[in-house]
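Asker: just a sequence and a predicted model for now, questions to come.
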Amino acid sequence: METANTERAVDVKLRSTIIHPGQPADKHTLQAKGVIIEKAGNLYLRFEEKQNGQVIRTTVKLGDEEALIMRSGAVQMRLPFSIGTPRPGTYGNGPAMFNLLVKTKELQIDTDKAGAVGDFHVHYELHADGALLGTYKLQISFMEGQK
């Protein structure tokens, strides 16, 4: 049986800026190999990173009006993004799991027609128990590459 899913190898570049209340901005960059998968009309970007010797698997679902970041492994995270609608999310590290509220300020997803080249940009706030934890800007660029 044939499947409609297409998977292509991509090079991933991630840039993030994190601003915790009362602290200077913290900037990070990451380059990784990943895959872009087209499934049921959505694009899914998957890649892995190593942090303190542990692997974190990341999947980013890129929809037309919404996006979702899911991380598993050393960190467990689920962050849904939707402009104008605060959404519940979760973050865990080890046995502790925290409920979050994700307030998306900006969301932009640009891909070429084939989905082999793209940019994902999101600016959001994370809240827990009614308090602002931080403001985040994340940009993920991907381009068809080699496995």
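Answerer: Yes, it's here.
Asker: all contacts plus neighbour counts: C-alpha atoms, from now on.
Answerer: Will do.
Asker: quick one: distance of the longest strand seen in the chain to the chain centre.
Answerer: Using DSSP state E, we find that the single longest strand of the chain is strand 96-111. Chain-centre distance of strand 96-111: 8 Å, with CA atoms, centre = their mean, to the nearest Å.
Asker: list of residues touching that strand?
Answerer: Strand 96-111 has contacts (CA atoms under 8 Å, 6 or more residues apart in numbering) with 62-64, 66, 79-92, 117-129.
Asker: apply 7 Å and report the result again.
Answerer: Applying CA atoms under 7 Å, 6 or more residues apart in numbering, the contact partners of strand 96-111 are 79, 81-92, 117-128.
Asker: putting a second one here so we can go through both:
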Amino acid sequence: MTASPTDSTPVKIHLKTKITIGEESDSYELVSFGRYYEKAGAVFLKYDEVQEEGTTNTIVKLTDRQALILRSGAVKMRMAFNEEEEQNGSYESQLGTLLLTTKTHSLSHTQMDTSLEGDFNLTYQLKMQGNPVGEYIMSIHYKEEA
């Protein structure tokens, strides 16, 4: 049985993020189980992040030249990435909605031809309300769960 594009496939997602602010660096790692699907020429990864504040539902949308990360639940955020121009996004907090700006340095998505497995790599500078808050290196590896 072959899957139609609207079907989603269970995947294991391994997310690594390194944040550098000035001289300080911090790294985060998350392994989660989620869903992979394709729609209108884009690849989507959907997974949950469970933290002390609660569960955050995350959707990562990937195309050849752009990416979009949407988070809802305990954290509500929208971040867009495009190597050609800065992108605006938002982060909702108790203080209200804050403007995010991303300046993408590099963005790549490679997928294996033989299996449902791939890598998404992203480096970017993040600004909040116009103020730089760090340089980010993010990588997501996903693989079909057998």
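Answerer: Great, that's in hand. Quick caveat: nothing in here was measured; it's all calculated off a predicted structure.
Asker: about what we covered before: tell me the buried residues within the contacts of strand 96-111 of structure 1.
Answerer: Among the contacts of strand 96-111 of structure 1, the ones that count as buried by 16 or more other CA atoms under 10 Å are 79, 81-83, 86, 88-92, 117-128.
Asker: distance of K46 of structure 2 relative to L126 of structure 2?
Answerer: With distances taken as CA to CA, to the nearest Å, K46 of structure 2 is found 22 Å from L126 of structure 2.
Asker: give me the number of residues near the closest residue to E7 of structure 1 other than its chain neighbours?
Answerer: Nearest residue to E7 of structure 1, sequence neighbours excluded (CA to CA, 6 or more residues apart in numbering): I37, at 4.4 Å. For I37 of structure 1, the neighbour count with other CA atoms under 10 Å is 19.
Asker: secondary structure class for I37 of structure 1?
Answerer: Taken by DSSP: H, G, I helix; E, B strand; the rest coil, the conformation at I37 of structure 1 corresponds to strand.
Asker: contacts only, for it.
Answerer: I37 of structure 1 sits next to 5-8, 43-45 when contact means CA under 7 Å, 6+ apart.
Asker: hang on, the earlier thing: from the buried ones among the contacts of strand 96-111 of structure 1, which land in strands?
Answerer: Those of these mapping onto strands are 79, 81-82, 88-92, 117-128, per DSSP E.
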